[in-house]
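Enquirer: Here is my input, please return the structure:
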Amino acid sequence: MIKSRKVWVGLGAAVLAGAGVGAPAEAQPLARGIEQAAPGEASAARDLVLRVAESHAGHAAAGDGEGEGGGAELAPDLRLTRDLALISGHLTVGNELVEAGRWSEAMVHFLHPAEELYGGIAGDLKSFGIPPFAAALKVLAQTVKAQKQEAYEGALKTVRDRLAAADAAVQAKTADWPGLTLDAVLEVLNTAGEEYEAAIEDGKFKLVVEYQDSRGFILQAEQMLAAVAPDLEKKNAGAYAALQHELAELKKAWPSAVAPGKPVLDVSEVLGLIAKAEIEIGKLM
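Expert: Prediction:
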């Protein structure tokens, strides 16, 4: 069980204990924040955090949810929506690097979708009647390797169109698309937290690729929420506004696609903000 999963177990214990005593360092800021909340809000937050902690503890005990892909315990529509989002996140940060002229650095982000994710969704694509797009991913990676700008732009548009069509196919078979989107956003945020943690060693970014991956995932989560914003605002405008605030604070950890000399936010701060975002998402469910 990696560190970010332990946070949830400790956080649940902290909330039960009251003041966060005995919780991991990553969990204590959020536990204290809950204790300082108004009585009614604190009670609701405790309930949400305990449900989240129990859920994550169960996944961790089963060895699920570590790294990209995986998630055999997830419903097929959620697993597919999450993995399509992770692919989009890779493309987002890869495109930022291409636009900055950093083609070689971008290359890995166009290989990851096929190497880490596509194999896991091939069966789900078939189940949902979505045409395969492995060949389109391969062509896109080849244009990046060749650094052919015009061919790249066309190949990128093709893959993005296929991803949009895949999302639409899932949405057409989903009774509650905003709810599924929120579930997928939770998965994407947690994956981003894990990638960010993996990037840092001795207070520095040692695995820049993981920093960049996590940036792409955060940006993708933001886009996913914006796409269902009217539904979320209608359901709970206050929670949606609070969620936007947490995401804005969270994004400060990734000032650009090029990693800063040292982390703007440490791991505990990033995981704490993800935890707070998860509480607000819980209010929108």
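
Enquirer: going forward, measure contacts between C-alpha atoms and count neighbours the same way
Expert: Fine.

Enquirer: If I follow the layout properly, residue 278 ends up in contact with residue 185?
Expert: No - in this structure residue 278 lies outside contact range of residue 185 using CA atoms under 8 Å: 9.2 Å.

Enquirer: Next up, the contacts around the residue nearest to the spatial centre of the chain.
Expert: Residue closest to the mean C-alpha point of the chain, counted by CA atoms, centre = their mean, is residue 188 at 2.0 Å. Residue 188 is in contact with 82, 85-86, 217-218, 221, counting by CA atoms under 8 Å, 6 or more residues apart in numbering.

Enquirer: ok, now how distant is it from residue 204?
Expert: 23 Å (CA to CA, to the nearest Å).

Enquirer: What of residue 98?
Expert: Taken as CA to CA, the span from residue 98 to residue 204 is 24 Å.

Enquirer: Next: residue 57.
Expert: On the measure of CA to CA, residue 57 and residue 204 end up 29 Å apart.

Enquirer: Would you quantify the distance from the residue of the chain most remote from its centre to residue 45?
Expert: For the chain, the residue at maximal distance from the C-alpha centroid (CA atoms, centre = their mean) is residue 39, at 30.7 Å. Distance of residue 39 to residue 45, given as CA to CA: 10 Å.

Enquirer: what do you get for residue 103?
Expert: Taking CA to CA as the measure, residue 103 falls 45 Å from residue 45.

Enquirer: do the same with residue 174
Expert: From residue 174 to residue 45 the distance is 28 Å (CA to CA).

Enquirer: Between the two, tell me which one has more neighbours.
Expert: Taking other CA atoms under 10 Å, residue 174 and residue 45 do not tie; residue 45 has more neighbours (23 against 13).

Enquirer: picking that back up, quick check on residue 98 and residue 204: which one has the bigger neighbour count.
Expert: Legend: neighbour count by other CA under 10 Å for residue 98 and residue 204, higher for residue 98 (19 against 15).

Enquirer: Next, the contact list for the closest residue in space to that one that isn't next to it in sequence, please.
Expert: Excluding the flanking residues, the one nearest residue 98 by CA to CA, 6 or more residues apart in numbering is residue 106, at 6.1 Å. Listed by CA under 8 Å, 6+ apart, the contact partners of residue 106 are 93-95, 97-98, 144.

Enquirer: One more, so I can put them side by side:
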Amino acid sequence: MFEKKKVWLGVGSVLATTVAASQVTAAPLTQPGAAPSMFMAAPMAEGEMAAPEIDLNTNDTAFLAQLGFIRGHLWVGMKLYEQGHIEMAKTHMKHPGDELYSGLTEAFEARGLPGFAEPLNTLAESVINDKNEGTVMSNYKALLDSISANEPIADMSAKDVILSVSSMLMVAADEYAIGIQNGEVTNVHEYQDAMGFKEIALERLNRINYKEAEKAEEAISETRKVISNLENLWPTTTPEGEFEGDPSKIYGAASRIELEARSI
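Expert: Okay, the predicted model is just below:
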């Protein structure tokens, strides 16, 4: 599993390209395990200007992206569960708690939010321990409600939400590039992660508040179209063997969506 090193560096790299232009409105993440609430966006090369630090305690766009990656893991995990790929589903259910949630605990406290450690663990345990489907689905719904209670999306500008979507897609592209290489499936888990992140990025557009959605109608519509055009990159949740997939299309979509956000 490459996630601890690769995903977070990917976010750092995309942030490095956007931070100078926008004073940190893209969506970086914390390093799993270390769980700092403030961190440098990307390592500096000699002679480079230092990028501003990103504070998950106050940066809603970064915070929303972190929550989005948790949702993405859960989305694809439940999709696999519903399709009967139980062992794959178990793997995806473990990762949000093991690798993502710790990076948010300080931010929850700083924001006066309850977090959702208990329902996250409850869902994971119910899948891992082969509880009945009714229990699993009930636990999933309860967890989604708990995540929603911690998300700032209703109070965010359309621009910041769409920038968060762009960053999610950039990481999805990083995942996809590891999952599909040289015309074959090399890591199905990473491919699946990318699928989940893409789905949550698309879903986020439906939750932009009404006033902001009216103001940014054209950018939201174009963003939705750009993401929908990626659908053929994921014809199945469980590809095997030879598989033609092009992560550059996802990178291109992320860049296009960033431009749409900055046009608002």
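
Enquirer: Would you give the TM-score for this superposition?
Expert: Superposed pair, TM-score by TM-score structural alignment, normalised by the length of the second structure: 0.75. Supporting alignment: 233 aligned residues with a CA RMSD of 3.4 Å.

Enquirer: before we move on, the earlier item: and the residue farthest from the centre of the first structure, what's its match in the second structure?
Expert: Across the two structures, residue 39 of the first structure finds no equivalent in the second structure, going by TM-score structural alignment.

Enquirer: how deep is the alignment partner in the first structure of residue 175 of the second structure tucked in, by neighbour count?
Expert: Applying TM-score structural alignment, one finds that residue 175 of the second structure aligns to residue 195 in the first structure. Using other CA under 10 Å, residue 195 of the first structure is surrounded by 24 other residues.

Enquirer: same check, this time on residue 137 of the first structure
Expert: 22.

Enquirer: so how far is residue 105 of the first structure from it?
Expert: For residue 137 of the first structure, the distance to residue 105 of the first structure - CA to CA - is 17 Å.

Enquirer: same thing with residue 28 of the first structure?
Expert: With CA to CA as the criterion, residue 28 of the first structure and residue 105 of the first structure are 37 Å apart.

Enquirer: The two: which has the busier surroundings?
Expert: residue 28 (22 against 14).

Enquirer: now the contacts of residue 106 of the first structure in a markdown table, with secondary structure and distance to residue 257 of the first structure?
Expert: Formatted as a markdown table, the contacts of residue 106 of the first structure follow (DSSP: H, G, I helix; E, B strand; the rest coil; distance: CA to CA, whole Å):
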| residue | secondary structure | distance to residue 257 of the first structure |
| --- | --- | --- |
| 93 | helix | 6 |
| 94 | helix | 9 |
| 95 | helix | 10 |
| 97 | helix | 7 |
| 98 | helix | 10 |
| 144 | helix | 17 |
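
Enquirer: Filter those by whether they're kept in the second structure.
Expert: Counting by both residues aligned by TM-score structural alignment, their matches' CA atoms under 8 Å, the members of these that carry over to the second structure are 93-95, 97-98, 144.

Enquirer: out of those, who's nearest residue 157 of the first structure?
Expert: Nearest to residue 157 of the first structure among those: residue 95, at 11.3 Å, using CA to CA.

Enquirer: circling back: let me have the contacts of residue 188 of the first structure in a markdown table, extended by secondary structure.
Expert: What follows is the contacts of residue 188 of the first structure, written out as a markdown table (DSSP: H, G, I helix; E, B strand; the rest coil):
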| residue | secondary structure |
| --- | --- |
| 82 | helix |
| 85 | helix |
| 86 | helix |
| 217 | helix |
| 218 | helix |
| 221 | helix |
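
Enquirer: looking at the alignment, what does residue 134 of the second structure pair up with in the first structure?
Expert: Checking TM-score structural alignment: residue 134 of the second structure goes with residue 150.

Enquirer: other SSEs contacting the strand or helix carrying its match?
Expert: Element membership for residue 150 of the first structure, per DSSP states H and E: helix 149-172. With contacts defined as 3 or more CA pairs under 8 Å, 6 or more residues apart in numbering; DSSP states H and E, helix 149-172 of the first structure has these neighbours: helix 76-99, helix 134-146.

Enquirer: Tell me the first helix or strand C-terminal of it.
Expert: Immediately after helix 149-172 of the first structure, counting by DSSP H and E, sits helix 177-199.

Enquirer: That following helix vs the second structure, mean deviation?
Expert: Taken over the aligned residues, the distance from helix 177-199 of the first structure to the second structure averages 1.9 Å (mean CA distance after the TM-score superposition for the first structure).

Enquirer: Residue 82 of the second structure maps to what in the first structure?
Expert: Residue 82 of the second structure maps onto residue 99 in the first structure, by TM-score structural alignment.

Enquirer: Can you give me the distance of that match to residue 143 of the first structure?
Expert: The gap separating residue 99 of the first structure from residue 143 of the first structure is 14 Å, by CA to CA.

Enquirer: and what of residue 32 of the first structure?
Expert: For residue 32 of the first structure, the distance to residue 143 of the first structure - CA to CA - is 50 Å.

Enquirer: secondary structure element for the counterpart of residue 204 of the second structure in the first structure?
Expert: Structural alignment (TM-score structural alignment) places residue 204 of the second structure against residue 224 in the first structure. In the assignment (DSSP H and E), residue 224 of the first structure maps to helix 208-227.

Enquirer: Could you check that helix and say which residues are buried?
Expert: 208-222, 224-225 (16 or more other CA atoms under 10 Å).

Enquirer: Now that helix on the second structure. Mean distance?
Expert: Per aligned residue, helix 208-227 of the first structure averages 0.6 Å (mean CA distance after the TM-score superposition for the first structure).

Enquirer: what's the spacing between that helix and its chain's center?
Expert: Here helix 208-227 of the first structure shows a centroid-to-chain-centroid distance of 6 Å under the convention CA atoms, centre = their mean, to the nearest Å.

Enquirer: of all the contacts of residue 106 of the first structure, which comes closest to residue 269 of the first structure?
Expert: Nearest member of those to residue 269 of the first structure, counting by CA to CA, is residue 93, at 22.1 Å.

Enquirer: Give me the nearest residue to that closest one, chain neighbours excluded.
Expert: residue 216 (4.8 Å).

Enquirer: so the one you found touches residue 87, yeah?
Expert: No - using CA under 8 Å, residue 216 of the first structure makes no contact with residue 87, being 9.2 Å away.

Enquirer: Aligned to residue 140 of the first structure, what sits in the second structure?
Expert: Match for residue 140 of the first structure (TM-score structural alignment): residue 123.

Enquirer: ok so, going back, got the buried residues for the helix holding residue 150 of the first structure?
Expert: So helix 149-172 of the first structure, judged by 16+ other CA under 10 Å, has buried residues 152, 155-156, 158-160, 162-163, 166-167, 170-171.
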